[in-house]
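Enquirer: Need coordinates for the following:
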Amino acid sequence: MKHNPKKFSAEIDAFIDRYVTDLRRGTAAVFAGAGLSVSSGYVNWAELLRGIAAELDLDVDRETNLVAVAQYHVNERLNRSHINQKLIDEFSVGHDINENQEILASLPIDIYWTTNYDRMIERALEAAGKVVDRKYTVNHLKSTVRCPDAVVYKMHGDVEDADNAVLTKDDYEGYFRDRELFVTTLAGHLLSKTFLFLGFSFTDPNIDYILSRIRVALKKQPKSHYCILRREVRKPREKLANFKYRQKQQYYFVKDLARLGIQALMVDEFSDITGILAAVQTRYRAQTVFISGSASEFYPWTADDAADLIESLADRLIRKNLTIVSGFGLGVGPSVIAGALQTIQRHPQRYSREQLQTFPFPLVDGARPRRSRMYRQHREFMLEKSGIAIFLFGNNEDGKGDVEDSEGVLQEFEIAKQMGVHVIPVGATGWVAKRIAGELSPTVKERSRQFQKAFAAAMDENVSVEETVKAAMTMVDEYCRL
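Expert: Next up, the predicted model:
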């Protein structure tokens, strides 16, 4: 959550909501082209072949069919060893993971397709702690890595196997013979998943053929997918007539993408793509609420009222189709589970048990520093999943029978701030929650008037359980809309 909320067009805003829904359903996928790796320092196709074209006395900037240029070079040299070496030289060099790749890797996307030869997607996923199954030969399709978090299909091959990378007209012409299973697998995913095409130019004849075949099979009503494109901009010293012509070309191109079921989302700058992905990440995480709290005693509440508060809050979160994450905190966790499960069990067709994720703290023997490290990592793990954190009570016994503020709940607050998680303290429950509310009070003026009233109500000890829950949910609603 590194980006401030930005006002998007209605079209892009609707896409963000729909893609977040697909993420929650497990039906979101990504198709990555060369543009996704360019900001990491990798060359695009034109730059890869610039020297190759020069050897043929051709200007790569004047060529519209770069696959043909690669084939011309092979025809002249009678082998492709020089092109293979060029691919190895350009794509074996390590580069930093860029922000777009980092955001995508943080999301629950389990299917990636790419025409890229580099390994940036895999590296980003692994850096996010995910198990990756990389497939770039037909034989790879026959086996599966144990419990993968994501599968990366590299339909044009990998830098590690440059001899068999798809580069020339010969390779493209034999694609449906040599890599038919990739075609079949991609077609299946295009029918069952919602794809976001990023950094992809749609000049690949294989993709065009597959999309066209799916459109025909579905009687000209293909499944909807998305791509992000930059609007044409006028180049320095470019004639206005030429710029207008390129605009017209893009207009017809976008209309043709729509024919294939791909909605183009238009942006002014490539950097806007990062803002869109960050908004997807923010809204997805806002669908998961971490409930932080512990209580050896519930003063100023009675135990029954406290249980009613927590159960009612969990019930409302589930009814809003949000996911609850809980560390099963002392005195708080059981009521979270009870409130969520009662609602899920009463309406199993509407709500899912997956909306309740519990991660009890492990019992660790040994020295206190070892326990502290494990507990902090556990808290970070839970908060990484969440976009909103609600804080309730926050006290425990100190070992001598006295009740004090919970250091664990305070640590969860600090971690939430560091991760950019939206914090909602129910100050009326006292203890750490009240301390957090006091710290955040000056910042509430930045929020809506409705939010400010809800924040104040959640701090008022004289407000009823029902009104306190309503106030907390009002704040949740506003953060979900960001």
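
Enquirer: CA atoms for contacts and neighbours, from now on please.
Expert: Fine.

Enquirer: which stretches of the stretch 201-350 of the chain form helices?
Expert: 205-217, 240-259, 271-285, 303-319, 333-346 (DSSP state H, counting those that start in this stretch).

Enquirer: could those helices go into CSV alongside mean neighbour count?
Expert: Below are the helices of the stretch 201-350 of the chain laid out as CSV (neighbours: other CA atoms under 10 Å):
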stretch, mean neighbour count
helix 205-217, 15
helix 240-259, 14
helix 271-285, 21
helix 303-319, 20
helix 333-346, 19
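
Enquirer: For Pro425, which of those helices is the nearest?
Expert: With CA to CA as the criterion, Pro425 lies closest to helix 303-319 of those, at 12.9 Å.

Enquirer: Any idea how many residues pack against Gln357?
Expert: Gln357 has 17 neighbours, counted by other CA atoms under 10 Å.

Enquirer: which strands and helices sit next to the host helix or strand of it?
Expert: Taking DSSP states H and E as the definition, one finds Gln357 inside strand 356-358. Contacts defined by 3 or more CA pairs under 8 Å, 6 or more residues apart in numbering; DSSP states H and E place strand 356-358 against strand 323-326, helix 333-346.

Enquirer: do that again at 10 Å, thanks
Expert: Judged by 3 or more CA pairs under 10 Å, 6 or more residues apart in numbering; DSSP states H and E, strand 356-358 is in contact with strand 288-294, strand 323-326, helix 333-346.

Enquirer: will you turn these into CSV that also has distance to Asp149?
Expert: CSV is the format used below for these (distance: least, CA to CA, whole Å):
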stretch, distance to Asp149
strand 288-294, 19
strand 323-326, 20
helix 333-346, 26
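
Enquirer: So for Gly438, which of those sits nearest?
Expert: strand 288-294 (16.6 Å).

Enquirer: Going by neighbour count, list what's buried in the closest one.
Expert: Buried residues in strand 288-294, defined by neighbour count with 16 or more other CA atoms under 10 Å: 288-294.

Enquirer: cool, stretch 376-391 as well?
Expert: Buried, per 16+ other CA under 10 Å, within stretch 376-391: 378-380, 382-391.

Enquirer: Same question for stretch 471-482.
Expert: 471-476, 479-480.

Enquirer: For the residue nearest the centre of the chain, give me its contacts.
Expert: The centroid of the chain falls nearest to Leu107 when counting by CA atoms, centre = their mean (3.0 Å). Residues near Leu107 by CA atoms under 10 Å, 6 or more residues apart in numbering: 20, 23-24, 28, 125, 128, 277, 280-281, 284-285, 385.

Enquirer: would JSON lines of these with distance to Val74 be doable?
Expert: Below are the contacts of Leu107 laid out as JSON lines (distance: CA to CA, whole Å):
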{"residue": "Val20", "distance to Val74": "45"}
{"residue": "Leu23", "distance to Val74": "43"}
{"residue": "Arg24", "distance to Val74": "47"}
{"residue": "Ala28", "distance to Val74": "39"}
{"residue": "Leu125", "distance to Val74": "35"}
{"residue": "Ala128", "distance to Val74": "40"}
{"residue": "Leu277", "distance to Val74": "40"}
{"residue": "Val280", "distance to Val74": "44"}
{"residue": "Gln281", "distance to Val74": "44"}
{"residue": "Tyr284", "distance to Val74": "47"}
{"residue": "Arg285", "distance to Val74": "49"}
{"residue": "Lys385", "distance to Val74": "50"}
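
Enquirer: Next, the structure of the following sequence, for comparison with the previous one:
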Amino acid sequence: MLDELIQSIASKNVILFVGAGVSKNLGAPTWAELIDHMGRELGYDPQVFGARGASYLTLAEFYRLEKGSIGPLRSWMDKNWNVDDEVLRKSEVHRLITEIGFPIIYTTNYDSNIEASFKLHKKEHIKIVDVRDISRIEDGHTQIVKFHGDFENDDSIVLTETDYFERLTFDYPLDVKLRSDALGKTILFIGYSLTDMNIRLLLHKIWKTWQISGHAKYRPSSYVFLPTPDPIQEVVLRQWDVKVISEDSPEPGQALEAFLNRLLPPSAKVAS
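Expert: As a prediction, this is how the structure comes out:
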């Protein structure tokens, strides 16, 4: 299975999808810490606020309604989720992401750490936040698609419950682009918890698109990396033709680094 993925990478036929677990390796706040911060900003005891039983999407919606915008929250996230070059330089995971050679990287992370790593390692890239950026795509430049928005534009950020409900229609320009990209390429997901229903819905949508086409047997493989084996997820995802790859490691960051090292092309290994 891994050999098949490595061959697809060598053919520049793999889209990388990057989740919050990758930023967490840099010391970025967790969703629980984000909820605690929202509670404090709104005058709630963080433990009481987080124990309401609501998702962070609902709590972010409440924050927006109470504050009038997510601007203050976005500022806090921008400050705490972006790291300086010295920290980024020490991240082997980010270096490997730039070196492996993915032609397109989608990320649901709002921070700019992936783009900053490309700059740090002098790799050509183009950041895509909305439909205007699509016209700037150039051959040889890795596309970094900010699927849930970017800190530079509050309106682009998908964070509240309403934001997610609107995006679940999958008819926004970046959704159309993803459907187009996904039809012809392998997709590899890293840094995601498979309890995230948004990602599970995305995997199902990709599978459904191929089923409706009547040509599902031609669909490129999709992969999800998990730090530790999960036989239940393997069985459930198999029905959507998604293959699970795992490293049996107690430390998620080390597991991801080991996995990405195995994907590194021989020429890049020599250069590094």
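
Enquirer: Got a TM-score for the pair?
Expert: The TM-score (TM-score structural alignment, normalised by the length of structure 2) is 0.82; 257 aligned residues with a CA RMSD of 2.8 Å.

Enquirer: coming back round to it: between the helices of the stretch 201-350 of structure 1, which gets nearest to Asn79 of structure 1?
Expert: Per CA to CA, nearest to Asn79 of structure 1 of the helices of the stretch 201-350 of structure 1: helix 205-217, 23.2 Å.

Enquirer: what's the spacing between that closest one and its chain's center?
Expert: Mean-position distance between helix 205-217 of structure 1 and its chain equals 27 Å (CA atoms, centre = their mean, to the nearest Å).

Enquirer: if we look at it, which residues are touching it?
Expert: In contact with helix 205-217 of structure 1 (CA under 10 Å, 6+ apart) are residues 115, 155, 172-173, 175-176, 183-184, 186-188, 190-191, 202, 218-223, 257, 259-262.

Enquirer: Now list the buried members of these.
Expert: 115, 155, 172, 175, 183, 186-187, 190-191, 222-223, 257, 259-262.

Enquirer: And the furthest pair within those residues?
Expert: Longest span within those, CA to CA: Tyr172 and Lys223, 25.6 Å.

Enquirer: Tell me the counterpart residues of the strand holding Gln357 of structure 1 in structure 2, please.
Expert: Following TM-score structural alignment, strand 356-358 of structure 1 has no partner segment in structure 2.

Enquirer: who wins for proximity to Ile424 of structure 1 among the helices of the stretch 201-350 of structure 1?
Expert: Closest among those, once you apply CA to CA, is helix 303-319, at 12.4 Å.

Enquirer: could you give the angle of the closest one to strand 288-294?
Expert: Interaxial angle of helix 303-319 of structure 1 relative to strand 288-294 (axes from the mean of the first three to the mean of the last three CA atoms, to 10 degrees): 170 degrees.

Enquirer: what's the angle between helix 303-319 of structure 1 and helix 333-346?
Expert: 50 degrees.

Enquirer: Where in structure 2 does helix 303-319 of structure 1 align, residue-wise?
Expert: Against structure 2, helix 303-319 of structure 1 falls on no residues (TM-score structural alignment).

Enquirer: Please name every helix or strand in contact with that helix.
Expert: strand 288-294, strand 323-326, helix 333-346, strand 388-393, helix 465-480.

Enquirer: Out of the buried ones among the contacts of helix 205-217 of structure 1, flag the one nearest to Ile337 of structure 1.
Expert: Nearest to Ile337 of structure 1 among these, with distances taken as CA to CA, is Leu191, at 36.9 Å.

Enquirer: Need the counterpart of the closest one in structure 2.
Expert: Under TM-score structural alignment, Leu191 of structure 1 pairs with Leu183 in structure 2.

Enquirer: which element is its match on?
Expert: Using DSSP H and E, Leu183 of structure 2 falls in helix 173-184.

Enquirer: how far apart are that helix and its match in structure 1?
Expert: Aligned to structure 1 and superposed, helix 173-184 of structure 2 gives a mean residue distance of 1.5 Å (mean CA distance after the TM-score superposition for structure 1).

Enquirer: and that helix, what does it pack onto?
Expert: Against helix 173-184 of structure 2 (3+ CA pairs under 10 Å, 6+ apart) you get strand 14-18, strand 104-107, helix 131-134, strand 142-146, helix 197-213.

Enquirer: so which of these gets nearest Pro252 of structure 2?
Expert: Nearest of these (CA to CA): strand 14-18, 14.2 Å.

Enquirer: in structure 1, what residues pair with the closest one?
Expert: So strand 14-18 of structure 2 is aligned with residues 28-32, judged by TM-score structural alignment.

Enquirer: Go through the matching stretch and flag the buried ones.
Expert: So for stretch 28-32 of structure 1, counting by 16+ other CA under 10 Å, buried means 28-32.

Enquirer: quick check, nearest of these to Ile337 of structure 1?
Expert: Among the buried residues of stretch 28-32 of structure 1, and counting by CA to CA, the member closest to Ile337 of structure 1 is Ala28, at 28.8 Å.

Enquirer: show me what contacts that closest one?
Expert: Taking CA under 10 Å, 6+ apart as the test, what Ala28 of structure 1 contacts is 18-22, 107-112, 189, 192-196, 225.

Enquirer: for Leu2 of structure 2, same thing?
Expert: 8, 223, 245, 259, 262-263.

Enquirer: Quick check: it vs Glu92 of structure 2, distance?
Expert: 20 Å (CA to CA, to the nearest Å).

Enquirer: got it, and Thr209 of structure 2?
Expert: For Thr209 of structure 2 relative to Glu92 of structure 2 (CA to CA), the value is 35 Å.

Enquirer: just to revisit the earlier point, I'd like to know which of the helices and strands packed on helix 173-184 of structure 2 lies nearest to Asp36 of structure 2.
Expert: helix 197-213 (21.9 Å).

Enquirer: Pull the distance from that closest one to the chain's centre.
Expert: Computed by CA atoms, centre = their mean, the separation of helix 197-213 of structure 2 from the middle of its chain amounts to 16 Å.

Enquirer: quick one on the thing from earlier: same list, the helices and strands packed on helix 173-184 of structure 2, but as CSV with distance to Glu152 of structure 2 please.
Expert: Output for those, formatted as CSV (distance: least, CA to CA, whole Å):
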stretch, distance to Glu152 of structure 2
strand 14-18, 19
strand 104-107, 15
helix 131-134, 14
strand 142-146, 11
helix 197-213, 23
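
Enquirer: wait, which of those is closest to Gly53 of structure 2?
Expert: So among these, helix 197-213 is nearest, using CA to CA, at 16.4 Å.

Enquirer: Tell me the counterpart of Lys219 of structure 1 in structure 2.
Expert: Aligned partner of Lys219 of structure 1 by TM-score structural alignment: Gln211.
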